[in-house]
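> Dropping the sequence and predicted coords here.
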Amino acid sequence: MSRRTQSDRVQRVAPSVERLGDGMVNFYLVDHPDGLVLVDAGLPAHLGQLRDHLASSGRSLRDIRAVLLTHGHLDHTGLVVPVQQAGADIWIHEADAAILTDGPRSSMRHAKPERSLLPYLLRRPAAISGPLHMARMGGFTGKPVHGAYSFRSDQPLDEVPGRPQPVAQPGHTKGSVAYHFPALGVLFTGDALVTREDMIGRTGPSLVSRGFTHDSAAALASLDRLAELPPALLLPGHGPAFADGPQEAAAQARNAGRH
């Protein structure tokens, strides 16, 4: 009998889009006619899940053409090295590119969080499950990544299947972005807006806590850009999909405020 839990199973969340990861971390596979695209890259221990899922349809890592990183944190970059070695192009905003080249632990230097984790853990001891999960899944063993493509503007990435539109979302990290696939009606928000926030025990659209956010005021201001986007299914880095559109999601996250 498989030991994989329901939350660890691959789930189709939209036509041509599947969610991988587990109950705490999401990353996504976009099956476009021009090639496969990963949006974010999970944790190192997710490699078996990704390989098994691709093999179930006769494919392999070599069929992934691009990886779009919403930011440089270690729970979003864990599979970058093996997927890049298999031939995929890696894309990240230039403001987070140094996190990749210096290794996953460098995020504390390049995008230091506003607050210590200690107050959150004292108030809600169960919140320690998040960092422990990242450690168990190999998050702190990631290697530096070289040769990634970086961008600074919000122009569509013409070289990537589906021509995704990056939407700058500075705040969680300096180079946080969302990716809009207009033809698919989906918006990948990474950690610029999540629907599960374990440090404060919140479900529903919100910002990530200040214990993991570099500039919460900037993150709050970035919600205005999300609210301007057309209707789309929001697919966050943590938590379930949100079907009521960017404007409603931004409004709820704004009302929840900074924590």
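Okay, I see it.
> C-alpha from now on. contacts and neighbour counts both.
Fine.
> Okay, helices next: where are they in the stretch 51-200 of the chain?
80-85, 97-102, 107-110, 118-123, 129-136 (DSSP state H, counting those that start in this stretch).
> next up, a second structure to put side by side with the first:
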Amino acid sequence: MPDPFAHSGHTAWQPSSQVSEPAPGFFFVEGPASNWIIVRDESGFILVDSGYPGDTDFVLKSIDYAGLKPAKARAILITHGHVDHTGSAALFSRTFGTPILCSPEELAHVQGHEKHQVGLGQVVLRAWRPRVLRWMSHAIRAGALNADPATEARAWTAEQLRELPGSPEAILVAGHTPGNASIYFRGAGVIATGDSLITGHPLTRQRGPQMLHPMFHTEPGTVLSATHVLDGVEASVILPGHGPALAMPLSHALASLRA
């Protein structure tokens, strides 16, 4: 299996190998330990999530690779407030005035008023496992312990989302965090699942539809049942927060997940 941190150095990570276009106008970016997505159409572009704080240079490179300018981003949509998804949001807000949007239920988390992140103690208890130790070391180097919250974030509305590139729709999939959401692009048959459904993670060798380790969830007992809100969503391209993209009907991925 490829080294999950093979591209963790600024000289090693290259958009030519880490950016793909699994559907027209959807640029899927695999960062060193988490993913983000660029969605482009004739009206401009948005980001879905933004990696760790230490991934900012990679985020900027990926935008340039897609032929776009960071200052022109119409919004960053945050699937949930964990630091490996909000990492560049505060910088974009300060530097470019980019609107940072999330679900109403997640707003306090994204703004830094609440904390639903895995505790350092939980990780240290498992640090005897080499994969956990390597992931923890990477997360610390990537700025997980001193990330700036996106204090100017705002709650999205359905009407506001519809006006953005790709006409995204938010689907609340609570459990991973209180306001965790997946972002559905109905017209393209694409869904950005964030951490509602992933396809890989540095803590495991497993590939394919799966859930994160329970220690990452606010309510680990509900995360699997919460995915039933995605039943009936017609998507054939799945863009997860961790792991590679999947060209698979979402219904098949969910069945595999629950099996």
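Looks like it arrived, so ask away. Only a predicted model underlies this, so the values are computations on that prediction, with no experimental measurement involved.
> With mean neighbour count as new columns, can the helices of the stretch 51-200 of the first structure be given to me in JSON lines?
Rendered in JSON lines, the data for the helices of the stretch 51-200 of the first structure read as follows (neighbours: other C-alpha atoms under 10 Å):
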{"stretch": "helix 80-85", "mean neighbour count": "19"}
{"stretch": "helix 97-102", "mean neighbour count": "20"}
{"stretch": "helix 107-110", "mean neighbour count": "15"}
{"stretch": "helix 118-123", "mean neighbour count": "14"}
{"stretch": "helix 129-136", "mean neighbour count": "14"}
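> can you list those helices in JSON lines and add distance to Val145 of the first structure?
As requested, the helices of the stretch 51-200 of the first structure are arranged in JSON lines below (distance: least, C-alpha to C-alpha, whole Å):
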{"stretch": "helix 80-85", "distance to Val145 of the first structure": "7"}
{"stretch": "helix 97-102", "distance to Val145 of the first structure": "5"}
{"stretch": "helix 107-110", "distance to Val145 of the first structure": "13"}
{"stretch": "helix 118-123", "distance to Val145 of the first structure": "30"}
{"stretch": "helix 129-136", "distance to Val145 of the first structure": "19"}
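> Out of those, which gets nearest to Gly185 of the first structure?
With distances scored as C-alpha to C-alpha, the stretch of those nearest to Gly185 of the first structure is helix 80-85 (25.4 Å).
> Which one, of the helices of the stretch 51-200 of the first structure, ends up nearest to Met199 of the first structure?
Distances from Met199 of the first structure to each of the helices of the stretch 51-200 of the first structure were compared using C-alpha to C-alpha; the minimum, 6.1 Å, belongs to helix 118-123.
> The closest one packs against which elements?
With contacts defined as 3 or more C-alpha pairs under 8 Å, 6 or more residues apart in numbering; DSSP states H and E, helix 118-123 of the first structure has no helix or strand neighbours.
> Any idea how many residues pack against Leu145 of the second structure?
Number of residues near Leu145 of the second structure (other C-alpha atoms under 10 Å) recorded here: 12.
> To clarify, my last question referred to Arg254 of the first structure.
Summarising burial for Arg254 of the first structure: neighbours were counted as other C-alpha under 10 Å, giving 19.
> Alignment lookup: it to the second structure.
The criterion is TM-score structural alignment: under it, Arg254 of the first structure has Arg258 as its aligned partner in the second structure.
> Assumed Ala12 of the second structure was part of a strand.
No - the assignment for Ala12 of the second structure (DSSP: H, G, I helix; E, B strand; the rest coil) gives coil, which keeps it out of a strand.
> Can you give me the neighbour number for it?
9.
> Show me what it aligns to in the first structure.
Matched by TM-score structural alignment, Ala12 of the second structure corresponds to Arg4 in the first structure.
> gap between its match and Leu79 of the first structure?
Arg4 of the first structure is 19 Å from Leu79 of the first structure, where distance means C-alpha to C-alpha, to the nearest Å.
> same thing with Ala192 of the first structure?
Looking at Ala192 of the first structure against Leu79 of the first structure, where the rule is C-alpha to C-alpha, the gap reads 21 Å.
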